[in-house]
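Student: Any chance you could fold what I've pasted below:
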Amino acid sequence: MTSVGRSRTRAVETLSLDATGTRNALSAALVGDLADALAGCARDDAVRAVVLTHTGTTFCAGADLRDPPRPEALVALLRQIAELPKPVVARVTGHVRAGGLGLLAACDIAVAAHTATFAFTEVRIGVAPAVISLPVLPRTDPRAVARYCLTGERFDAAEAARIGLVTVAAPGGDGADDVDDVLAPVLEGLRRSSPQGLAETKRLLTARVLEAFDREADALTALSARLFSSAQAREGMTAFLERRDPSWVV
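Tutor: So this is what the prediction gives:
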């Protein structure tokens, strides 16, 4: 059974992360299912754009600590989103943590409900946002992202928009309805745009992101693997799963 739902409305394919039992955490299975779904969208001439969204109250909780994807697989997924010859639009009505922020940053446009919250929680478990830094750093304000990556603090949708992590924070109100109101003219604009125009414009806009992948992906993949196998990461992940503070908390 796939962990990614699919539907289509007027040439816009919606891919929904659908593993609510793990808060849509990035497991090896979910990463593989999402990669397969995106590949299908890339091949299908009837798809003009892709909306990436979720079921449940969490867009993505980050890496699945019980079944994490290989760092190489996550790098490949993030690059696939950035390189897809069709715009990818994130629709966020829930919370986003750690690796989930990499998905948002890889997307071309992201709209979040005012109730959504965000956090780079990697430092809290003894690792670093290594792989996801590839799309995150070229798109976000350096001072702000330094604060949030170093502290693991939560921030809201308005702040996520201010620092460039999302495009728009929907106004307060009905949550999902507000997000869809913001997305409606965006999707209509994509439907009115030519496939060639979209593909080539996206290529221009993602050039800096893809340069980061070319330059740094191998080193950051190795760093991620080393950190996740470290003693501090084992303590951090164990503490998280046991719902206690890790030993280094003062």
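
Student: CA only for contacts and neighbour counts going forward, please
Tutor: Noted.

Student: Can you give me the end-to-end span of stretch 237-250?
Tutor: Its first and final residues considered, stretch 237-250 spans 18 Å by C-alpha to C-alpha, to the nearest Å.

Student: Not counting that stretch itself, show me its contacts.
Tutor: L65, I125, E235, G236 (C-alpha atoms under 8 Å, 6 or more residues apart in numbering).

Student: Now the two most distant members of those residues.
Tutor: L65 and E235 (12.1 Å; C-alpha to C-alpha).

Student: picking up where we left off before, in the contacts of stretch 237-250, which residue is surrounded by the most others?
Tutor: Most neighbours among these, by other C-alpha atoms under 10 Å: G236, with 24 neighbours.

Student: For that residue, which non-adjacent residue is closest in space?
Tutor: Nearest residue to G236 in three dimensions, chain neighbours excluded: I125, at 3.9 Å (C-alpha to C-alpha, 6 or more residues apart in numbering).

Student: in this structure, which residue is closest to the centre?
Tutor: Geometric centre of the chain, nearest residue: L103, 1.6 Å, by C-alpha atoms, centre = their mean.

Student: One more, please, to line up against the first structure:
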Amino acid sequence: MTALIGRTRERAVETLSLDSTGTRNALSAALVAALADALADCAEDPGVRAVVLTHTGTTFCAGADLRDPPDPDALVGLLRQIVALPKPVVARITGHVRAGGLGLLAACDIAAAAPAATFAFTEVRIGVAPAVISLPVLPRADPRALARYYLTGERFDAAEAVRLGLLTTTADDVDQALAPVLDGLRRSAPEALTETKRLLTARVLETFDRDAAHLTALSARLFSSAHAREGMTAFLERRDAAWVVV
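Tutor: A predicted model of the protein is given here:
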């Protein structure tokens, strides 16, 4: 079986790369499980000071794999694992991000993307809602600005993602932009990083503890609905869904 997560390490920073380019790094059950295992290894390894989450190919993550979707509880577990990881997680994005991929992005502590990257909460266009990914997204993004993109599924660029609070920065050379960030993490005491991250993520984790069961049930209900069946079929057949007004 081909590895779904690439792993490299440089000076105490472990880079995990989503590596399922055939599905545009969509969140399949297998990819979610593989990423969760890799993160667990990083959490336990004293040689890892921080984690960079990135991708191969032109897409960071296309959202849920409609042919092999993860269990909602597993996706919630993965997002919470990133937020609660005792080491900083930095997102490095040079490609496109859709739907569930924005949940991964929002779960990270620091995020940088190239200007060519595009973003979209496409759930409403296939008949569902950004339910589970709201657990990390809503506490970290501007709700008024976010409403437009949640409700319309429109694409937006990296500069807009910074304005929304989904990205820390955008830069033509993402690696150059992240170099001082990673240097700073390497210079920081491991226990101090853990406790400082705990301060920063407390409100996000409170949202998980309060809302995860409700949003997981909502996601399961919507994905089993007639609208979702039509929306997913239309997406796979590359046609407009029946409700589209033209």
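
Student: all strands for structure 2, in order.
Tutor: Here structure 2 has its strands, by DSSP state E, at 5-10, 13-18, 50-55, 59-61, 89-93, 96-98, 110-113, 118-120, 155-157, 169-170.

Student: And the ones you listed: which comes nearest P190 of structure 2?
Tutor: The nearest among the strands of structure 2, by C-alpha to C-alpha, is strand 50-55 at 9.1 Å.

Student: corresponding residues in structure 1 for that closest one?
Tutor: Matched against structure 1 by TM-score structural alignment, strand 50-55 of structure 2 falls on residues 49-54.

Student: cool, stretch 218-229 of structure 2 as well?
Tutor: Mapped onto structure 1 using TM-score structural alignment, stretch 218-229 of structure 2 covers residues 223-234.

Student: Can you list the buried residues in that stretch?
Tutor: Buried residues in stretch 223-234 of structure 1, counted by 16 or more other C-alpha atoms under 10 Å: L223, S224, A225, L227, F228, Q232, A233, R234.

Student: quick revisit: from the contacts of stretch 237-250 of structure 1, which is closest to K86 of structure 1?
Tutor: K86 of structure 1 lies nearest to L65 out of the contacts of stretch 237-250 of structure 1, by C-alpha to C-alpha, at 31.2 Å.

Student: Tally up the residues packed near the residue lying closest to that closest one once chain neighbours are set aside, please.
Tutor: Leaving aside its sequence neighbours, L65 of structure 1 sits nearest to M237 (C-alpha to C-alpha, 6+ apart; 7.0 Å). For M237 of structure 1, the count of nearby residues is 20 (other C-alpha under 10 Å).

Student: Which parts of structure 2 are helices?
Tutor: Along structure 2, counting by DSSP state H, helices occupy 29-44, 72-84, 100-107, 134-140, 143-152, 158-164, 174-186, 190-223, 226-236.

Student: looking at those helices, which is buried most?
Tutor: helix 100-107 (a mean of 26; mean count of other C-alpha atoms under 10 Å).

Student: Check the offset of it from the chain's centre.
Tutor: Between the centre of helix 100-107 of structure 2 and the centre of its chain there are 2 Å (C-alpha atoms, centre = their mean, to the nearest Å).

Student: and what of stretch 220-227 of structure 2?
Tutor: On C-alpha atoms, centre = their mean, the centre of stretch 220-227 of structure 2 falls 22 Å from the chain's centre.

Student: Please apply the same query to stretch 87-100 of structure 2.
Tutor: That offset, for stretch 87-100 of structure 2, works out to 6 Å (C-alpha atoms, centre = their mean).

Student: coming back round to it: is it possible to export the strands of structure 2 to CSV including distance to L27 of structure 2 and mean neighbour count?
Tutor: Shown next, in CSV, are those (distance: least, C-alpha to C-alpha, whole Å; neighbours: other C-alpha atoms under 10 Å):
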stretch, distance to L27 of structure 2, mean neighbour count
strand 5-10, 12, 14
strand 13-18, 10, 23
strand 50-55, 12, 24
strand 59-61, 7, 30
strand 89-93, 16, 26
strand 96-98, 11, 24
strand 110-113, 19, 24
strand 118-120, 15, 23
strand 155-157, 19, 15
strand 169-170, 24, 22
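
Student: Dump those strands to a markdown table, plus distance to A29 of structure 2.
Tutor: Listed next are those as a markdown table, based on distance: least, C-alpha to C-alpha, whole Å:
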| stretch | distance to A29 of structure 2 |
| --- | --- |
| strand 5-10 | 13 |
| strand 13-18 | 13 |
| strand 50-55 | 17 |
| strand 59-61 | 14 |
| strand 89-93 | 21 |
| strand 96-98 | 17 |
| strand 110-113 | 24 |
| strand 118-120 | 22 |
| strand 155-157 | 26 |
| strand 169-170 | 30 |
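
Student: Which among those strands is found nearest to S188 of structure 2?
Tutor: Of these, nearest to S188 of structure 2 by C-alpha to C-alpha is strand 50-55, at 10.3 Å.

Student: Mean deviation, that closest one versus structure 1?
Tutor: The superposed strand 50-55 of structure 2 is, by mean C-alpha distance after the TM-score superposition for structure 1, a mean 0.1 Å from where its aligned residues fall in structure 1.
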